[in-house]
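**Q** I'll drop the sequence and a predicted model, then ask my questions.
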Amino acid sequence: MAVASVARLREADPMPIQSRPMVAIDNITMSFGDFTAVRDVDVQVGDGEFLAIVGPTGCGKSTILNAVAGLLTPSAGSIRIDDKPVNGVQESVGYLFQQDALLPWKTALQNVELGLRFRGMAQAEREEKARAWLTKVGLAGFEHRYPHQLSGGQRKRVQMAQALIVEPKVILMDEPFSALDIHTRHLMQNELLRLWQEDRRAVMLITHDLEEAIALGDRVVVLSSGPSSRVVESFPVRLERPRNVAEIKLDQRFTDLYRDIWACLRGEVEKSYARQD
């Protein structure tokens, strides 16, 4: 790993002051029978921080995210959101999945308002909020379209509105743009950053795309190869905001950081492939 390069970066540019923790993952271990997916993982996400997590396939990234959402229970350790223990499914969390999670028999408007409906909000109020969010994500006039009548990028915009309309304290994202073509992906990444900048929430993004992790994140955490995956290193991303994800990749600091993180990540990827042979 380019240790000297990382050391010079850290000495020259001190860590930014972190806000209070919104998500506190304290030494969690996730085991399923005799199989341990992650072991002693300790990660904190500040209020308003955009954290990206990268690691080899099968290292337990989605497992960690599902534990934060309350969909899985740690075998050891604890998770807190806004200083409250995570016990069961969390209403304070918005989740953007890799695959479309829209109900095909409901319109864009009905899909967006779904979370508010579950919270008992009156129909007129939730429809008004849903229309406002569809406008915010550039889908005014598409309220009555069904998912099959929308493009991949449009469906992803509906998903973002659906997740953000409930004003979550934490936004979880499981490779939300991986199924999109590169041009649509850049558009959606910029759209996500625009929406996030308006009212910063704590974000946890997992991705296999290191460029995406750096372009979007305030910090990139690298996980080791599984099983019994752990945190290997945490890299601060010192690139100004607001960002354009395509243009930021031309910045020399982006290139230097990519090289340093990949030097750390590459060994874990190689271990993962070696175990599959």
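**A** Perfect, I can see it now.
**Q** C-alpha only now, for contacts and for neighbours.
**A** Fine.
**Q** what's the distance between residue 247 and residue 95?
**A** Using CA to CA, to the nearest Å, residue 247 is found at 27 Å from residue 95.
**Q** of those two, who's got more company?
**A** residue 95 (23 against 9; other CA atoms under 10 Å).
**Q** Tell me the secondary structure at the spatially closest residue to the more buried one that is not a sequence neighbour.
**A** Counting by CA to CA, 6 or more residues apart in numbering, residue 172 is the residue found nearest to residue 95 once chain neighbours are left out, at 4.7 Å. Classification of residue 172 by DSSP: H, G, I helix; E, B strand; the rest coil places it in strand.
**Q** correct me, but residue 172 touches residue 65?
**A** Yes: if you go by CA atoms under 8 Å, residue 172 and residue 65 touch, sitting 6.8 Å apart.
**Q** Can you work out which residues contact both of these two?
**A** residue 204 (CA atoms under 8 Å, 6 or more residues apart in numbering).
**Q** Can you pick out the residue with more neighbours from the two?
**A** residue 172 (24 against 20).
**Q** now the helices for the stretch 151-277 of the chain?
**A** 152-164, 182-198, 210-216, 245-248, 252-276 (DSSP state H, counting those that start in this stretch).
**Q** So which elements touch the second one?
**A** Packing contacts for helix 182-198, counted by 3 or more CA pairs under 8 Å, 6 or more residues apart in numbering; DSSP states H and E, involve helix 152-164, helix 245-248.
**Q** Recalculate using a threshold of 7 Å.
**A** Secondary-structure packing of helix 182-198 (3 or more CA pairs under 7 Å, 6 or more residues apart in numbering; DSSP states H and E): helix 245-248.
**Q** before we go on, here's another structure to hold up against the first:
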Amino acid sequence: MAYFDEAELYSGFAAEMWAAYDEKGWDHAYYKAVILANGGPALDIGCGTGRLLRSYLQAGMDVDGVDISADMLAHCKRLAAEQGLRAPTLYHQPMQALDIPRRYTTIYIPCGSLACVMKRDEVRETLRRFHRHLEPDGELVFNLFIEEEQTAGKTFPSEWVGWSKADLPDGRKLQVDRRVMKADRIDQAVTEHRRYRIYDGEALVHEEIRTGGYRWYTHNEALWMLEATGFRVEKVNGDYKDEPFSEKHAGTMVIHARRV
């Protein structure tokens, strides 16, 4: 399995894309309800440009953030200042090396970001570090996407598929496309390319392609990893709804676990 530079993948134009992308709809209310129910401070893992964090700060909530990308964090600080928010407390660290001085009642990981930790021993270490940064009985909540790329019969590399568009501060437009290069059903890992194209009007003025990847996990595999690293799994919901994860859910499973 080839590994990639996650910090590089989410720098430069990738950070520009997320800074312009402000859609909160699918998970904003869900994680907010968890944080409020637990009370106390929360930590946003892979906070990026503050898609959720800034909104929670605006609501008066006590939320810190951590991310591997310095560019993402710089955008988060800038956007928070533009919104008139207090300066967020942000840490520039990979989640698998999490080491900060505060403890939290809630740690949440949006966007399926745990799957970006590609090495299995590092996933276990990541969960152990989350455990250490939670208060006793603190809650870890995160989603894992239901992976379809591993389905037999698909041909790779896939075709390029439009993924996102963004208007840049200088007036140019950013188009992001994605294609799957390989889906390894044995190793449960996907390798993908992301293509960033910059347009000035109708003219293509810049193009770059970056390589990324992620792992997928089955329901039982995720629960075993949590139980092996000191957590008690409370529930697994489907598609950000307050209902048990089942075959009818086509998007994501959301796992709730507490520090034992």
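**A** Received the coordinates, thanks. Everything quoted here is computed from the prediction, not taken from an experiment.
**Q** After superposing, what score do the chains get?
**A** Counting by TM-score structural alignment, normalised by the length of structure 2, the TM-score of this superposition works out to 0.33. Behind it: 125 aligned residues with a CA RMSD of 4.9 Å.
**Q** Surely the residue nearest to residue 95 of structure 1 touches residue 164?
**A** No: using CA atoms under 7 Å as the test, residue 172 of structure 1 is too far from residue 164 to be in contact (10.8 Å).
**Q** who touches both of the two?
**A** Listed contacts common to residue 172 of structure 1 and residue 164 are residue 94; contacts here mean CA atoms under 7 Å, 6 or more residues apart in numbering.
**Q** outside of whichever helix or strand residue 226 of structure 2 is part of, which residues touch it?
**A** Remark: residue 226 of structure 2 resides in helix 219-228, with elements defined by DSSP states H and E. Contacts with helix 219-228 of structure 2, where a contact means CA under 7 Å, 6+ apart, come from 124, 233.
**Q** Now do the buried residues in that helix.
**A** By 16 or more other CA atoms under 10 Å, the buried positions in helix 219-228 of structure 2 come out as 223, 225-226.
**Q** just stretch 31-43 of structure 1 next, same as before
**A** Buried-residue list, stretch 31-43 of structure 1, by 16+ other CA under 10 Å: 31, 36-43.
**Q** Burial check on residue 53 of structure 1, number of neighbours?
**A** When neighbours are counted by other CA under 10 Å, residue 53 of structure 1 comes out with 25.
**Q** Surely it touches residue 205?
**A** Yes: the pair residue 53 of structure 1 / residue 205 is scored as a contact, 6.1 Å apart, by CA under 7 Å.
**Q** which helices and strands does the host helix or strand of residue 175 of structure 2 pack with?
**A** Secondary structure from DSSP H and E places residue 175 of structure 2 in strand 173-184. Using 3+ CA pairs under 7 Å, 6+ apart, the elements in contact with strand 173-184 of structure 2 are strand 161-167, strand 189-200.
**Q** just checking, which of the ones you listed sits deepest inside the structure?
**A** strand 189-200 (a mean of 19; mean count of other CA atoms under 10 Å).
**Q** where's the nearest residue to residue 15 of structure 2 once chain neighbours are set aside relative to residue 30 of structure 2, distance?
**A** With CA to CA, 6+ apart as the criterion, residue 15 of structure 2 has its nearest non-adjacent residue at 5.2 Å, and that residue is residue 72. Per CA to CA, residue 72 of structure 2 is found 23 Å from residue 30 of structure 2.
**Q** distance of the residue nearest to residue 95 of structure 1 from residue 206 of structure 1?
**A** For residue 172 of structure 1, the distance to residue 206 of structure 1 - CA to CA - is 8 Å.
**Q** quick revisit: for the strand holding residue 175 of structure 2, buried residues please.
**A** Neighbour-count burial for strand 173-184 of structure 2 [16+ other CA under 10 Å]: 173-183.
**Q** Now do the same contact list for the residue nearest to residue 95 of structure 1.
**A** Here residue 172 of structure 1 is in contact with 65, 94-96, 203-205 (criterion: CA under 7 Å, 6+ apart).
**Q** hmm, 10 Å instead?
**A** 51, 62, 65-66, 68-69, 93-97, 163, 202-206 (CA atoms under 10 Å, 6 or more residues apart in numbering).
**Q** same check, this time on residue 220 of structure 1
**A** Contacts for residue 220 of structure 1 were tallied using CA under 10 Å, 6+ apart; they are 50-54, 205-206, 210, 213-214, 233-237, 261.
**Q** tell me which of the residues you listed is nearest to residue 156 of structure 1?
**A** Nearest to residue 156 of structure 1 among these is residue 205, at 15.3 Å by CA to CA.
**Q** Can you verify my assumption that the closest one contacts residue 52?
**A** Yes: contact criterion CA atoms under 10 Å: residue 205 of structure 1 and residue 52 qualify, at 4.6 Å.
**Q** what is in contact with the two at once?
**A** What both residue 205 of structure 1 and residue 52 touch, as defined by CA under 10 Å, 6+ apart, is the set 173, 212-213, 216-217, 220.
**Q** Determine which two of those residues are furthest apart.
**A** 173 and 220 (14.1 Å).
**Q** what is in contact with residue 53 and residue 205 of structure 1 at once?
**A** 61-62, 65, 174, 213, 217, 220.
**Q** farthest-separated two in those residues?
**A** Largest separation among those by CA to CA: 62 and 217, giving 17.5 Å.
**Q** quick one: which of those two has more around it?
**A** Taking neighbours as other CA under 10 Å, residue 62 of structure 1 and residue 217 compare with residue 217 leading, 24 against 18.
**Q** any idea which helix or strand carries residue 45 of structure 1?
**A** strand 35-46.
**Q** now do residue 14 of structure 2
**A** Here residue 14 of structure 2 is assigned to helix 13-20, by DSSP H and E.
**Q** what does residue 124 of structure 2 give?
**A** Assigned by DSSP H and E, residue 124 of structure 2 falls within helix 120-132.
**Q** Now do the next helix or strand after that helix against helix 120-132, angle only.
**A** Per DSSP H and E, helix 120-132 of structure 2 leads on to strand 134-145 as the next helix or strand towards the C-terminus. Angle of strand 134-145 of structure 2 versus helix 120-132, following axes from the mean of the first three to the mean of the last three CA atoms, to 10 degrees, is 140 degrees.
**Q** helices and strands around strand 134-145 of structure 2, which ones?
**A** helix 28-38, strand 42-45, strand 104-109, helix 120-132, helix 219-228, strand 231-238, strand 252-259 (3 or more CA pairs under 10 Å, 6 or more residues apart in numbering; DSSP states H and E).
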